[in-house]
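K.L.:
what's the 3D shape of this:
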Amino acid sequence: MTACAIEGGSAGAAATADPEAEPEPEEPGEPVGADGEADEEDREEYAGAGEAEEAEASSTGADARSGADDAPPPGRFTLTADGAYAARLTAAPGPPGERAWYPERWTLDGPEPYAVPLPLDQPEEPDSEVAPLADGRVLIRRRVADRQMFSLLYPTGPGTGELLLGAVGCAEMTLLPPSPDGRCVYALAAGEDHASLWRVAGGAFGPEEVARIPGRCSGGVWLDRAGRILALDRREPGGGPVKAVSVDLGRQGEVTPLLQIAPGSNDRLLLADADSGLLLLRSDAPGHDRLGWGVLGSCLPVRFPECLRLPDLAVTPFAVQPGQMLMPESCAVALRIDGAPGSWVGVWRPAGRQLHQFAAPLGWVPGAGYWSRDGVLRLPYANGATPCGVALLDAPEDVEPSSVTGRTGGGEAGREPSAADTAPAVCKPVPLGQAPLHKAARPD
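P.N.:
The predicted model follows:
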């Protein structure tokens, strides 16, 4: 395994920070089949029959973490689906309350990454959101009173150009991951009994409502490369469990059930890969929230790998290796691991049943990264010494845990150490055929 870092220049200040929100820690649970009962075989579980599945092919939005003492507060970091561009809201170092916030675009597909600041005459509010497009422009959502204002920003010589798109009369909206087509950005306005889905960039006449979905919705994962099928996590208007559903934007927002692992379970979709059909999800069907995986369109039950259940740690997938046509079990999956020492990186393949853990580069944007087709994970980071950089990590082969290089004081070769003080132990997978299947058999 090799790792190296590519450092690039930035025209703006280095702005990094801690994650916006820590994911919920996973609790022990029992593997269940598609019928909701304990599965006694050496299988984990797949998404049940007849349910289309999807997972958040979002190139993740997260926050940069910096080693500088004067690091500004967190800013959301969002990547395009192909990893060519990223954008975040950042601020120059300074006393709290006096920082001038501005959008920043990162270019990541060239020989050297670099950042371009996109400030306007007035600083932005820290609750604004940004999202990059495939042509290099950056969408910004601003809240003005009870309305949401949308504009496209782009560099123009020494300044910043702005194209006003329009406004939506809504008190709260959240940008979804950029569409895989690279042209459109959608936003979700969630209400108590229904959610409104808006195309806020890429339409012909400014922001337009494209679908109304009954129930309370959250999440947002693209299931195809055309940007037509979107997965959302929905709770029915009358209450009940949260279930992932698919929304077909080509059919006026037609809603179809997607994940139905057990009747009363909360089944949320986290990631999806359109090439292989691999889905990453979180469900409490085993008795507690567990990470699971399945294959889009498969009739096999959802699998909950034992090696992804780490005590006292939160594990969240954020990127899937593309280009593995019809080979979902061979896809490398990048995971964000959060614990008391900080955040670091995990790499896992469904076929290998082994979780490899690595130190993150100093200033890594936790939960942000993307895979190349040949299995190289790219991790954006920024710190006091490098305002715009990308660390490269080759996907490891599945070998015995004793032969996997652990975390050392200086990190892995060619990479900077993370904020963690101790080395995370490499998790040894336990085949479910040998794992306890009942709470009474599992010690507390």
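K.L.:
going forward, measure contacts between C-alpha atoms and count neighbours the same way
P.N.:
OK.
K.L.:
For stretch 223-233, list every residue counted as buried.
P.N.:
Across stretch 223-233, burial judged by 16 or more other Cα atoms under 10 Å covers 223-225, 227-233.
K.L.:
Let's see this one next, to set against the first:
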Amino acid sequence: MTAVAFERAAEDGAAGSTQFTISADGTYAARLAGSGDALFPERWTLDGPEPYAVPLPLGQPEERDAEVQPLADGRVLIRRRVEGRHAFSLLYPTGPGTGELPLGGIESPELTLLPPSPDGVRAYALAPGTLSTAVWLVAGGTFGPEHVAEVPGRCSGGVWLDRTGRMLALDQQLDGGPVKAVAVDLERGGEATPLLQITDDSDDRLLLADADSGLLLLRSNAPGHDRLGWGVLGSLLPVRFPECLRLADYAVTPFAVQPGQVLMPESCGVALRIDGAAGSWLGLWRPSERRLLQRSVPGGWLAGSGLWSREGSLLLPYATEAVPCGVARIEADDTITQPAHTERAGGEPSGGAGTPAVHRPVPLQEAPLTGRITPG
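P.N.:
Next up is the predicted model:
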């Protein structure tokens, strides 16, 4: 596909910076819709014959920095900044209007919602401080926001490692040192254990994890500069940095992994957002294949969002004037729309002179049991 086609895809629709969050089970999604300063929460239903959207406006428009997240029961959590506090409410359709259930607030200079919990019932937020980072349960608790963990250092990111919502991976920085991914056990008060330790001095961040296969997608500067890599929880093989995922002048970010590939991480389809001067488009890749397929996207793609089905189809949400709530289906075995970047011999795993040695990730089953860091 040519750059002209990429530009046309960007011009045709409203894809852009609007946050679009899909629930862990793929049933619902939520975003801030509208234009200019007239923003309102909108819930999408994705598990029916056709997707449809339900607007959830209230008495005044939402600020652009508000965050929304769908729960499994169809309610939408919203985080707002109100007079220096982060206030949380649950929104739901009621008759012709919108119902709102206030949940309370948290005082913190910084706070962001973590990705949707695998159980679909609870929602968490991350509040980094100077010496430690707080993990808050902001929905699904008993008495409003509950402090559930205090993790040493400044933490960011957030990737769920299991299907129960117990094990959470965070990118941790201690005393200005390198960033390392750690596994945090929320049922043990935030006990943290190393998850990614590629070299002593490298920044190793976890981007995505699949609980079925154990596939990990990560970003690290262990090869000498930031690269996308992959590994497997519990594997004795080193982390690998495929050459095909290294695109000059483009940013490549994974956003969805195909579920259901139990114990077959190399067969998992991975969807990647590719950003360049001409806009954003789609990359498709599997660890077993040393090539990256680049595809056009529907006009109005809500860039960086999508959902893999267990059958291997990728669902991409989009919104345009003509179709305000749409989902395009991309089949992984469709005709390639742009020549693939084929990995050169020896490119995977990353190696060669001057390349730092790499070490396997700590197996997930060991994470709650060894090398614990006492919560601060």
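K.L.:
Structural similarity score between the chains, please.
P.N.:
Overlay of the two chains. TM-score (TM-score structural alignment, normalised by the length of structure 2): 0.88; 346 aligned residues with a Cα RMSD of 2.0 Å.
K.L.:
Quickly check the buried residues of stretch 223-233 of structure 1 for the two that are furthest apart.
P.N.:
Arg225 and Asp233 (19.7 Å; Cα to Cα).
K.L.:
Surely Leu217 of structure 2 touches Arg227?
P.N.:
No. Leu217 of structure 2 is not in contact with Arg227 according to Cα atoms under 8 Å; the separation is 10.7 Å.
K.L.:
More neighbours: which of the two?
P.N.:
Leu217 (23 against 20; other Cα atoms under 10 Å).
K.L.:
Map that one across to structure 1 for me.
P.N.:
Per TM-score structural alignment, the equivalent position to Leu217 of structure 2 in structure 1 is Leu280.
K.L.:
residues contacting its match?
P.N.:
Residues in contact with Leu280 of structure 1 (Cα atoms under 8 Å, 6 or more residues apart in numbering) are 55, 269-272, 291-294, 317.
K.L.:
Same question for Tyr85 of structure 1.
P.N.:
Listed by Cα under 8 Å, 6+ apart, the contact partners of Tyr85 of structure 1 are 79, 105-109, 132-134, 136.
K.L.:
which ones are touching the spatially closest residue to Glu129 of structure 1 that is not a sequence neighbour?
P.N.:
Of all residues not flanking Glu129 of structure 1 in the chain, Arg141 sits nearest, at 5.1 Å (Cα to Cα, 6 or more residues apart in numbering). Neighbour list for Arg141 of structure 1: 128-130, 148-151, 175 [criterion: Cα under 8 Å, 6+ apart].
K.L.:
In strands, which of those residues appear?
P.N.:
129-130, 148-151, 175 (DSSP state E).
K.L.:
Where neighbours are concerned, which of these has the most?
P.N.:
So for these (other Cα under 10 Å), the most neighbours sit at Val130, 26 neighbours.
K.L.:
does Asp201 of structure 2 count as helix, strand or coil?
P.N.:
Of the three states, Asp201 of structure 2 takes coil according to DSSP: H, G, I helix; E, B strand; the rest coil.
K.L.:
what do we get in structure 1 for it?
P.N.:
Checking TM-score structural alignment: Asp201 of structure 2 goes with Gly264.
K.L.:
could you measure its match against Pro361 of structure 1, distance?
P.N.:
41 Å (Cα to Cα, to the nearest Å).
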